[in-house]
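**Q** no sequence on this one, just coordinates:
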């Protein structure tokens, strides 16, 4: 069995998280969604790691802004084929059904449109890990900039089918604001109330609230719990206007 991956959260920009994935067996390191390069290069160097790959979930600059510098430092950039025209730094393009690798660890590429038209996620099935970019967040989902609620609902159903202990690595520290809306969306859900209290305490200490797990999202995320695309659309419209 392959050695466990090491995954490091790296804050970038205002509220983004990029991720370093390191495989001790092969000594390979991947950066996921580097909105800026230097924090990841520094975090890798502190650990004696060299970033050889970048996995990009979508074209937005806060997820791709570091790609050029990463490429100049020797990394191979992989991202969604459907958004290649918007990500000129790509060396490898992938889509639904493709795979990417770090050492002996294999990630399935999922097409998860809605936030952007070509958005992808990376699911390392054997490791119980999924990198969701700006689709599934802790207690929330991404805004529908280039797609519709039916697409995002399909994504949520796909994520919800994963095992409860699957760890979810998303692209932003949005949990507190998502949780405040979730309390309004499901006022009788005690699990949401308890989780929001935990999140508030973490944020008061300046601590991160992700990664999360599919099981926790299934209990407390209104978008993952939505029973239909129409219900998700109502939640999304309400969250977009939410001021709490």
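**A** That came through, no problem. Since the model is a prediction, treat every value here as computed from it, not as a measurement.

**Q** use CA for all of it now, contacts and neighbours both
**A** Fine.

**Q** so who does the most centrally placed residue in the chain touch?
**A** By C-alpha atoms, centre = their mean, the chain has its centre lying nearest to residue 170, at 2.4 Å. By C-alpha atoms under 8 Å, 6 or more residues apart in numbering, residue 170 lies in contact with 17, 131-138, 210-211.

**Q** presented hereafter is structure B, for comparison with structure A:
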């Protein structure tokens, strides 16, 4: 059975250690910084078996080299269409990552948008999605496109509602603030905000969360909801004709007015 350990890094990043009930081995997801990972592995007397990368940004890849110095020979998985230093196994849509020591496997999903080659790892009712989907939000568009990101989020939305989402930043409370701009009368946002503050006040993360939480509160997955459509048209000053159009209006609005 999968177990996941969070390793905080920088100001708001999470590096994930995928392990199992025995907790002898772990796969490391998006290690932007090696030191906290090494310290956590040593503290728990665990050995890493792989590094899984979702995209090329430095806060997700910066620790690879030092991890390989500490643990030579680790396979480094990552997106085939992006350059990742030290990557040994390039991955694309539908490929499998089998972690034999853990008895776990994951399917690769192409989820471009935040970056052009972004991938995610899905399996064991869990999604490791990097910076594509956040709690109550989504990533900015860098070298991908708004259309790509919308399509990627729609693909993620087809996964089961009970899927646990492991994104890599603690952005949920801030994102709820924007979601309230979009849907001020959505009662689920107030409930989620209270839950998030209770978690944070007790020293816990708001991540992971279920995909079902996102269906109720994330405006970027609610582009079919009448209230969201009305708000997008109000902001755009025109009619919106497709969910992708509504998504683009919201993402640009957040980029220019909220962040």
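**A** Yes, it's here. A quick note: this is a predicted structure, and the numbers were derived from the prediction, not measured.

**Q** list the TM-score for the superposed pair.
**A** Here the TM-score for the pair of chains, by TM-score structural alignment, normalised by the length of the first structure, is 0.92; 237 aligned residues with a C-alpha RMSD of 1.6 Å.

**Q** I'd like the contacts of residue 170 of the first structure as JSON lines, with secondary structure, neighbour count and distance to residue 161 of the first structure appended.
**A** As requested, these are exported to JSON lines (DSSP: H, G, I helix; E, B strand; the rest coil; neighbours: other C-alpha atoms under 10 Å; distance: C-alpha to C-alpha, whole Å):
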{"residue": "17", "secondary structure": "strand", "neighbour count": "25", "distance to residue 161 of the first structure": "25"}
{"residue": "131", "secondary structure": "strand", "neighbour count": "26", "distance to residue 161 of the first structure": "15"}
{"residue": "132", "secondary structure": "strand", "neighbour count": "24", "distance to residue 161 of the first structure": "14"}
{"residue": "133", "secondary structure": "strand", "neighbour count": "28", "distance to residue 161 of the first structure": "18"}
{"residue": "134", "secondary structure": "coil", "neighbour count": "25", "distance to residue 161 of the first structure": "18"}
{"residue": "135", "secondary structure": "coil", "neighbour count": "26", "distance to residue 161 of the first structure": "15"}
{"residue": "136", "secondary structure": "strand", "neighbour count": "28", "distance to residue 161 of the first structure": "13"}
{"residue": "137", "secondary structure": "strand", "neighbour count": "26", "distance to residue 161 of the first structure": "16"}
{"residue": "138", "secondary structure": "coil", "neighbour count": "26", "distance to residue 161 of the first structure": "16"}
{"residue": "210", "secondary structure": "coil", "neighbour count": "20", "distance to residue 161 of the first structure": "20"}
{"residue": "211", "secondary structure": "coil", "neighbour count": "17", "distance to residue 161 of the first structure": "18"}
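
**Q** look up how far residue 79 of the first structure lies from the residue sitting furthest away from the middle of the first structure.
**A** Centroid-distance maximum for the first structure: residue 188 at 27.8 Å, with C-alpha atoms, centre = their mean. Distance of residue 188 of the first structure to residue 79 of the first structure, computed by C-alpha to C-alpha, to the nearest Å: 40 Å.

**Q** likewise for residue 29 of the first structure?
**A** From residue 29 of the first structure across to residue 79 of the first structure, the span is 16 Å (C-alpha to C-alpha).

**Q** cool, and residue 67 of the first structure?
**A** As defined by C-alpha to C-alpha, residue 67 of the first structure lies at a distance of 11 Å from residue 79 of the first structure.

**Q** then residue 152 of the first structure?
**A** Computed as C-alpha to C-alpha, the residue 152 of the first structure to residue 79 of the first structure distance reads 20 Å.

**Q** so where do the helices sit in the first structure?
**A** 38-46, 61-64, 67-72, 149-160, 175-185, 190-204, 214-220, 222-225, 229-241 (DSSP state H).
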